[in-house]
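Q: okay, predicted coordinates and the sequence, questions at the end:
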Amino acid sequence: MSKRTKIRFIINPTSGPKSRIDVPARIQELLDHARYSYDIVYTTHAGHAPELSHEAANAGVEVVVAVGGDGTVNEVARGLLNTEAALAILPRGSGNGLARHLEIPMGIEGALRILNQGHITTIDSGEINGHPFFTTAGIGFDAYISSVFAGNKKRGLQTYVELVMKEVRSFKHLPVKASINGNDLDTDCFVMAFANAAQYGNNAYIAPEADIQDGLLDVCLVRRLDLVKALNLSYCMLTKQLANADSAEYFKTEYVTVKTEEPMLYHADGDFMGKAQEFEVKMLPLSLKVLVP
């Protein structure tokens, strides 16, 4: 009999909207037990998942499954960077950006089917001021929304959209100095998004041409935003198109530096990281193994 692959499920019990699904029972029912031997562990606090995933990788676990949303996926993946263990995802959050980019089904049955039948590949990751990210990072309005969303008791897409609509008119662009591909930009910034994957989550495509294995960041710069530009950008994000040049500019690069006159908010994979006046954003090419369809 062939040796079974060791697999660990890391469950964030607080991720995403409330659900009556008994995840451990579904895992027991649907997992291919001829292929996998598994255990289940639970996170108890922020920053716990990287410890659990890195511990698993060091113990010879071959696949580590993040059961949660984008924040949980980020934490689990951080612990697996540059190891032999592969990340898998059972999406349980509100955005599920990396899972959607990798074409992982949103339902638990479909995601477990991919786990049973899928194969392992290697993808890039990014880093902003030392914080790893796997879908997007950014400064400006999207980071501001992340900071507000983090303190909101309500979760989900509707809450996120309501916050955007409420805050977009009052948020002000700020002057920044950026270096992209050796070219200096002295510009206003409403949003500067750094994309490894194509979307934030919920199929909102901030960088439709992003390739998660090309070793390049896709940078989307929105200098100023009025109603017309906001409508164009929103439509293009929802239809996976590049916005017109009046609304956004796009760059591909391995490395970006940004300096600001006053501290700006920033995020990594939708998690608010704080404020800074200098930003260094770079790629970590082919640094994470993932299980995909």
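A: It's in.
Q: from here on, contacts and neighbour counts on C-alpha atoms
A: OK.
Q: where along this protein do the helices fall?
A: Applying DSSP state H to the chain gives helices spanning 23-30, 48-58, 70-78, 97-101, 108-117, 141-150, 157-167, 227-238.
Q: could I get those helices as JSON lines with distance to A210?
A: Formatted as JSON lines, the helices of the chain follow (distance: least, Cα to Cα, whole Å):
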{"stretch": "helix 23-30", "distance to A210": "32"}
{"stretch": "helix 48-58", "distance to A210": "26"}
{"stretch": "helix 70-78", "distance to A210": "18"}
{"stretch": "helix 97-101", "distance to A210": "10"}
{"stretch": "helix 108-117", "distance to A210": "23"}
{"stretch": "helix 141-150", "distance to A210": "18"}
{"stretch": "helix 157-167", "distance to A210": "23"}
{"stretch": "helix 227-238", "distance to A210": "13"}
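Q: got the ones you listed as a markdown table, with distance to A88 and mean neighbour count columns?
A: Formatted as a markdown table, those follow (distance: least, Cα to Cα, whole Å; neighbours: other Cα atoms under 10 Å):
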| stretch | distance to A88 | mean neighbour count |
| --- | --- | --- |
| helix 23-30 | 13 | 13 |
| helix 48-58 | 11 | 20 |
| helix 70-78 | 9 | 27 |
| helix 97-101 | 9 | 23 |
| helix 108-117 | 7 | 18 |
| helix 141-150 | 25 | 21 |
| helix 157-167 | 23 | 13 |
| helix 227-238 | 26 | 16 |
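Q: indicate which one of those helices is closest to S247.
A: helix 227-238 (5.0 Å; Cα to Cα).
Q: now what about the closest one, what contacts it?
A: Residues outside helix 227-238 that contact it (Cα atoms under 8 Å, 6 or more residues apart in numbering): N203, A204, Y205, I206, P208, L242, A243, N244, D246, S247, A248.
Q: now the two most distant members of those residues.
A: Maximum pairwise distance among the contacts of helix 227-238 (Cα to Cα): 22.7 Å, between N203 and D246.
Q: before we go on, here's another structure to hold up against the first:
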Amino acid sequence: MQKEPAQKLLFVINPVSGGKAKQDWEEFIRNYFRDQPHSMEFFLLTGNNDSASVAHYIQTIQPDKIVAVGGDGTVKLVAEIIKGTEMTMGILPAGSANGMARELGLPIDKEEALNVILNGERRPIDAIEVNGEEICIHLADMGLNAMLVKYFDDSPGRGMWGYGRSIFKMLWNKRIIKATIQTDEGVLRRNAYMIVLANARMYGTGVTINPKGAIDDGQFEIVIVRRLNFWAVLKVLMNHRNFPEEHVEIVSAKRLHLKAKHRGYFQVDGEYRGRLREVRARILPHCLYLMLPKTSDL
């Protein structure tokens, strides 16, 4: 039998993701690899200049694979560092929702996820460059959902109670976005409650916003939520249903310049970015290499 080649793995761990203590993840990973030929290095995120520190560590140890151990924020941090390179990223889901991992068809089980990192299929995926400053792997949006992200971040209560309160506050304070949307195909003028830049299909809650989306097709979708029925939206958000097709308009694009009449709440991959009037975006085809299940169908 051919001996499995040894791999050098760097695990970038968010010690507070999903409420897990950092010792849990380190101990589990070390035990998993106890009788295997692979070598491991660990980097624990501190929240203080993490991107520069991780980039320096990667350059120093030259790992074969960099593994993000955390939620969507940890995945995004590592992806920002290695985008546009030949480096390979693995994902060990350790967050609360793990929206990106679910979208990519990655197993949530820890041992199965590590098996994919070692023995899965290396595949390229796209990302959206947003305002020339960051990438969006998953979903970015202006309007209702970004407002919900902001309210939930500021909420004193977490869990379903905090989420429910944030939803009602968002619906109470909702407002229409009057926007001009310029793409590589032309110009749209729309009034909408939410405008989504979708590289993927669904939010971490399981709500599908872009049914035909593919994360490796060289384009993204602009999803315009033009109509809003209070009870319909409440059902979508509370019961993880999909937005009714008659409420949305979907346009494929490679570039976007969004100009709103008034500042709108804006988020990228679950991170609130403030109230903006303009957003520029462009697709970065196959800019990131991930380890994915061999049977995955993005």
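A: Done, it's in. In this text the structure is predicted, and so the values were computed from the model without any measurement.
Q: TM-score for the pair, please.
A: Overlay of the two chains. TM-score (TM-score structural alignment, normalised by the length of the first structure): 0.88; 290 aligned residues with a Cα RMSD of 2.6 Å.
Q: before we move on, the earlier item: who has more neighbours, N203 and D246 of the first structure?
A: Between N203 of the first structure and D246, counted using other Cα atoms under 10 Å, N203 has the larger neighbour count: 17 against 14.
Q: OK, contacts around that one?
A: With contact taken as Cα under 8 Å, 6+ apart, N203 of the first structure is in contact with G97, R100, M237, L238.
Q: pick the one among the residues you listed closest to L30 of the first structure.
A: L30 of the first structure lies nearest to R100 out of the contacts of N203 of the first structure, by Cα to Cα, at 21.2 Å.
Q: state the distance from that closest one to A57 of the first structure.
A: 24 Å (Cα to Cα, to the nearest Å).
Q: and what of R20 of the first structure?
A: Applying Cα to Cα to R20 of the first structure and A57 of the first structure gives a distance of 31 Å.
Q: how about L163 of the first structure?
A: For L163 of the first structure, the distance to A57 of the first structure - Cα to Cα - is 38 Å.
Q: what span of the first structure lines up against the lengthiest strand in the second structure?
A: Counting residues, the longest strand in the second structure under DSSP state E turns out to be strand 271-292. Under TM-score structural alignment, strand 271-292 of the second structure corresponds to residues 271-292 of the first structure.
Q: now the matching stretch on the second structure. Mean distance?
A: Following the fit onto the second structure, the mean deviation recorded for stretch 271-292 of the first structure is 0.9 Å by mean Cα distance after the TM-score superposition for the first structure.
Q: L288 of the first structure against A86, yeah?
A: Yes - at 7.1 Å, L288 of the first structure and A86 qualify as touching, with contact defined as Cα atoms under 8 Å.
Q: just to revisit the earlier point, centre of the chain versus the longest strand of the second structure, how much separation?
A: Averaging C-alpha positions (Cα atoms, centre = their mean, to the nearest Å) puts strand 271-292 of the second structure 9 Å from its chain's average.
Q: go through that strand and flag the buried ones.
A: Buried residues in strand 271-292 of the second structure, counted by 16 or more other Cα atoms under 10 Å: 272, 275-292.
Q: and stretch 119-128 of the second structure, by the same measure?
A: Those would be G120, E121, R122, R123, P124, I125, D126, A127, I128, for stretch 119-128 of the second structure by 16+ other Cα under 10 Å.
Q: ok, of the residues you listed, which one's closest to E80 of the second structure?
A: Closest to E80 of the second structure out of those is A127 (9.9 Å), distances taken as Cα to Cα.
Q: what's near enough to touch the closest one?
A: Listed by Cα under 8 Å, 6+ apart, the contact set of A127 of the second structure reads I135, C136, I137, H138, N199, I215, I283, L284, P285, H286, C287, L288.
Q: let's go with 6 Å and repeat that
A: Taking Cα atoms under 6 Å, 6 or more residues apart in numbering, we find A127 of the second structure in contact with C136, I137, L284.
Q: equivalent analysis for C136 of the second structure, please.
A: Counting by Cα under 6 Å, 6+ apart, C136 of the second structure makes contact with A127, I128.
Q: measure the aligned residue in the first structure for it to V61 of the first structure for me?
A: With TM-score structural alignment as the criterion, the equivalent of C136 of the second structure in the first structure is F133. F133 of the first structure is 22 Å from V61 of the first structure, where distance means Cα to Cα.
Q: any idea how far whatever residue of the second structure lines up with Y205 of the first structure lies from I128 of the second structure?
A: Mapped onto the second structure by TM-score structural alignment, Y205 of the first structure lines up with T208. Separation of T208 of the second structure from I128 of the second structure (Cα to Cα) stands at 19 Å.
Q: then P15 of the second structure?
A: Where I128 of the second structure is concerned, P15 of the second structure sits at a distance of 27 Å (Cα to Cα).
Q: what of E121 of the second structure?
A: 22 Å.
Q: rewinding a little: tabulate the buried residues of stretch 119-128 of the second structure in CSV, adding columns for distance to I224 of the second structure.
A: Formatted as CSV, these follow (distance: Cα to Cα, whole Å):
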residue, distance to I224 of the second structure
G120, 36
E121, 34
R122, 33
R123, 30
P124, 27
I125, 24
D126, 21
A127, 20
I128, 17
